[in-house]
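Asks: Just a sequence and a predicted model for now, questions to come.
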Amino acid sequence: MHNARDTGPARLDDPWYDALASGWGEPDDTDSRARRVSPPAAEEVYTEVHGSAAFQEVRRRYRRFVFPAAAAFLLWYLVYVVAATTAPDLMARRVIGVLNVAMVAGLAQFATTFLLTWAYARHARLRRDRVALELRWVTQEMMRGHGR
């Protein structure tokens, strides 16, 4: 039984329509019969897109979120580990009932992970996905133009 709502027929002009998951369905490099040959224009198109202002903007937006978030999360984790090993009396201090500082901080690690995952997905949806999809469309159109 199919529980997903019907979204209608797939659009053949959708640039994501023929996108494969990483490695699935692609020929194996060791198979001599299956040779992947990219059109000579592909390198030119992707070099042009890589140098475009839109692509650089997507990368800049990605880096501005990911690098500080990763650094903050790593620092938070290291503080927890260092406190657990160097301040056992502090970590053993009771907070509420049987919960001590170490348990609360450990649970906060999980909460922080989920919060960071949510923030990353929201940031990607609001700040990068639309621009990235437009870039994908432009790239597909450029590839069609070179193929003619």
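Replies: All right, it came through fine. Keep in mind that what you see is a predicted model, and the values were worked out from it rather than measured.
Asks: Only C-alpha atoms from now on, for both contacts and neighbour counts.
Replies: Noted.
Asks: ranges for the strands of this structure?
Replies: Secondary structure of the chain (DSSP state E): strands at 94-96, 99-100.
Asks: right, so of these, which gets closest to residue 109?
Replies: Proximity to residue 109 (C-alpha to C-alpha) singles out strand 99-100 among the strands of the chain, at 14.4 Å.
Asks: contact partners of the closest one?
Replies: Applying C-alpha atoms under 8 Å, 6 or more residues apart in numbering, the external contacts of strand 99-100 come out as 91, 92, 93, 94.
Asks: mind redoing it with 10 Å?
Replies: Applying C-alpha atoms under 10 Å, 6 or more residues apart in numbering, the set of residues contacting strand 99-100 from outside is 90, 91, 92, 93, 94.
Asks: now the strands of the chain in TSV, with distance to residue 127 and mean neighbour count?
Replies: Rendered in TSV, the data for the strands of the chain read as follows (distance: least, C-alpha to C-alpha, whole Å; neighbours: other C-alpha atoms under 10 Å):
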stretch	distance to residue 127	mean neighbour count
strand 94-96	40	12
strand 99-100	39	14
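Asks: Check it against this one:
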Amino acid sequence: MADLADPARSAGETEYQRVERSPEFQDLRRRFRSFVFPLTALFLVWYFVYVLLASYAHDFMSIRLGGSAITVGLLFGLGQFVSTFVITMLYARWANQRFDTQADALRREIEGDDL
């Protein structure tokens, strides 16, 4: 990695600007976005489908399943909570395995720490 903590590297630039232009930071940002944006889009589509079905497909959402109290709408609503927890677990696992180590190394280099 390039020495990002060296203030003489580019005169007139702030430390943040030097870090932001570094290949290491650009790689971190690209990897973060390539994981988070698709999951966010998928969740938003799933959420809006639920809202639209609840608003405009009353007959479908009120179909009873199994017993008298369980409906399609109830399962979709509970699915919102389940999908939130699944996405959180996926992100935590992804960050622990593929993101945090590189981010910590970049932070140590920027701050000049040898942790």
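Replies: Nice, thanks for sending it over. In this text the structure is predicted, and so the values were computed from the model without any measurement.
Asks: Could you tell me the TM-score of the two chains?
Replies: Taking TM-score structural alignment, normalised by the length of the second structure as the basis, the two superposed chains have a TM-score of 0.82; 101 aligned residues with a C-alpha RMSD of 1.5 Å.
Asks: I'd like the strands of the first structure as JSON lines, with distance to residue 83 of the first structure appended.
Replies: JSON lines is the format used below for the strands of the first structure (distance: least, C-alpha to C-alpha, whole Å):
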{"stretch": "strand 94-96", "distance to residue 83 of the first structure": "15"}
{"stretch": "strand 99-100", "distance to residue 83 of the first structure": "13"}
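Asks: out of the contacts of strand 99-100 of the first structure, which are buried?
Replies: In terms of neighbour count (16 or more other C-alpha atoms under 10 Å), the buried residues within the contacts of strand 99-100 of the first structure are residue 91.
Asks: closest to residue 61 of the first structure among the contacts of strand 99-100 of the first structure?
Replies: For residue 61 of the first structure, the closest of these turns out to be residue 91, at 37.7 Å, with distances computed as C-alpha to C-alpha.
Asks: which residue packs closest to the spatially most central residue of the second structure, ignoring adjacent ones?
Replies: By C-alpha atoms, centre = their mean, the second structure has its centre lying nearest to residue 36, at 3.3 Å. Distances taken as C-alpha to C-alpha, 6 or more residues apart in numbering place residue 91 nearest to residue 36 of the second structure, at 7.9 Å, with adjacent residues excluded.
Asks: burial count for the alignment partner in the first structure of that neighbour?
Replies: Counting by TM-score structural alignment, residue 91 of the second structure corresponds to residue 120 in the first structure. In terms of burial, residue 120 of the first structure registers 16 neighbours under the definition other C-alpha atoms under 10 Å.
Asks: Please compute how far stretch 56-69 of the second structure lies from its chain's middle.
Replies: Relative to its chain's centre, stretch 56-69 of the second structure lies at 32 Å (C-alpha atoms, centre = their mean, to the nearest Å).
Asks: Could you work out the end-to-end span of that stretch for me?
Replies: In stretch 56-69 of the second structure, first residue to last residue: 21 Å (C-alpha to C-alpha, to the nearest Å).
Asks: Now residue 77 of the first structure: closest residue in space that isn't a chain neighbour?
Replies: Computed as C-alpha to C-alpha, 6+ apart, the closest residue to residue 77 of the first structure that is not its neighbour in sequence is residue 109, at 7.3 Å.
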